[in-house]
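Participant: Pasting a predicted model and its sequence here:
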Amino acid sequence: MDSSVHISVQNYDFDLAQEQANLLAQNKNIGAAVAFTGLCRDESGRLDALELEHYPGMAEAQIEKMALTAKERFSLDAVRIIHRFGMIKPGENIVLVLTASRHRNAAFEAASFLMDYMKTNAPFWKKEHLKSGVTGDWVSSRASDDQAQKRWEEE
């Protein structure tokens, strides 16, 4: 694995400040770092938790492959992606994408590129657990997420 790329799929929370400090400690020539944190919504008060499942090993490998693609495509100095699994309550962190480069545009574009991939192609499955006690259906991807991801194929 490229030492400037860190991928973690874990069932425990992460600390944004600590993760950014870890990323920036790798390289003192970084001029921009962009952080995106995805949180669990309560879906207008009806959601008790979101259950996330994945295939261990495969998820990390696929995310790493995309992170390496982003690193090359956007000339990144470092990438750090953390995605949680298990039962996640509203307000809790789900995913963190950190990108670092010499220039801000590359870091912003790479973070957007990676999140569009994470929303559409990363091997995670989500099931809603409702406050009513009912276990909801598996959550399908949204057409808007698919559209966002397609723009990267056109560039």
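Facilitator: The structure has been received and is ready for your questions. What you see is a predicted model; the values in this text were computed from it and never measured.

Participant: CA only for contacts and neighbour counts going forward, please
Facilitator: Will do.

Participant: Tell me where the chain has helices.
Facilitator: Along the chain, counting by DSSP state H, helices occupy 16-24, 58-74, 104-120, 143-154.

Participant: Next, format these as TSV and append distance to residue 95 and mean neighbour count.
Facilitator: Below are those laid out as TSV (distance: least, Cα to Cα, whole Å; neighbours: other Cα atoms under 10 Å):
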stretch	distance to residue 95	mean neighbour count
helix 16-24	10	15
helix 58-74	12	18
helix 104-120	9	21
helix 143-154	16	12
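
Participant: Below is an additional structure, to be compared with the one above:
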Amino acid sequence: LQRQIDIFPLLQEESYLRAYPEERKSRAFLEFCREGDHKAIAELLKTCHPDSGDYDEEDPKSANEILRYQDPIGDMQSGLHAAAANGHREVAWLILLLASELPELHFPALVFQEAAALGLMRAEQDGKVDIRSLRDAQGRTAEDVAEEAGVVWNGWIGNGRLAL
């Protein structure tokens, strides 16, 4: 038994998922971003391919749709916002690699190595929304959220990594 726990957010999410079961993968993606679980994100994204053994015809969202998902019950934050708010650089690098037009020269070599080890590759981003351009319901970019979060994002603010 946990005392003083606010169960409203849990009930709200459960109610939302009952109404929109096709949002389950997208909601899981955001939770993994909040938790900093880049390996779970990679596994989830791989299930979006129709040739995957884990492909879910009930939730046929593409990896691109999931990467750019904005939380309608969570202030319209994206996965990059969630990573920034919770200080998860590994997740931010992964999302930037897969959903932005940030030039490859701006990524540490380790990011490419880890993505390859996870079975992910950067796809062409032409014509796709750059994740750095997304704003939450308060008009904030992921960079604004990171700036509010503080110290962990030193070196990331003002250089175009988290905002356009």
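Facilitator: Structure's in. What do you need? If you're wondering where the values come from, they're calculated on a predicted model, not measured in any experiment.

Participant: Superposed, how do the two chains score by TM?
Facilitator: The TM-score (TM-score structural alignment, normalised by the length of the first structure) is 0.34; 89 aligned residues with a Cα RMSD of 4.9 Å.

Participant: can you list the helices of the first structure in CSV and add distance to residue 9 of the first structure?
Facilitator: Shown next, in CSV, are the helices of the first structure (distance: least, Cα to Cα, whole Å):
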stretch, distance to residue 9 of the first structure
helix 16-24, 14
helix 58-74, 7
helix 104-120, 12
helix 143-154, 21
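
Participant: End to end on stretch 16-35 of the second structure, go ahead and measure it.
Facilitator: 21 Å (Cα to Cα, to the nearest Å).

Participant: Go through that stretch and flag the buried ones.
Facilitator: Buried residues in stretch 16-35 of the second structure, defined by neighbour count with 16 or more other Cα atoms under 10 Å: 22-23, 25-27, 29-35.

Participant: with those in mind, which one is nearest to residue 12 of the second structure?
Facilitator: Distance to residue 12 of the second structure across those (Cα to Cα) is lowest for residue 27, with 12.5 Å.

Participant: how close does the closest one get to residue 79 of the second structure?
Facilitator: According to Cα to Cα, residue 27 of the second structure and residue 79 of the second structure sit 10 Å apart.

Participant: Repeat that for residue 28 of the second structure.
Facilitator: In this structure, residue 28 of the second structure and residue 79 of the second structure are 10 Å apart, going by Cα to Cα.

Participant: repeat for residue 26 of the second structure
Facilitator: According to Cα to Cα, residue 26 of the second structure stands 9 Å off from residue 79 of the second structure.

Participant: same deal with residue 43 of the second structure?
Facilitator: With distances taken as Cα to Cα, residue 43 of the second structure is found 15 Å from residue 79 of the second structure.

Participant: Of these two, which one has the most company?
Facilitator: Taking neighbours as other Cα atoms under 10 Å, residue 43 of the second structure and residue 79 compare with residue 79 leading, 28 against 14.

Participant: Outside of stretch 33-40 of the first structure itself, list whatever touches it.
Facilitator: For stretch 33-40 of the first structure, the surrounding residues in contact (Cα atoms under 8 Å, 6 or more residues apart in numbering) are 20, 50, 88-101, 104, 107-108, 111.
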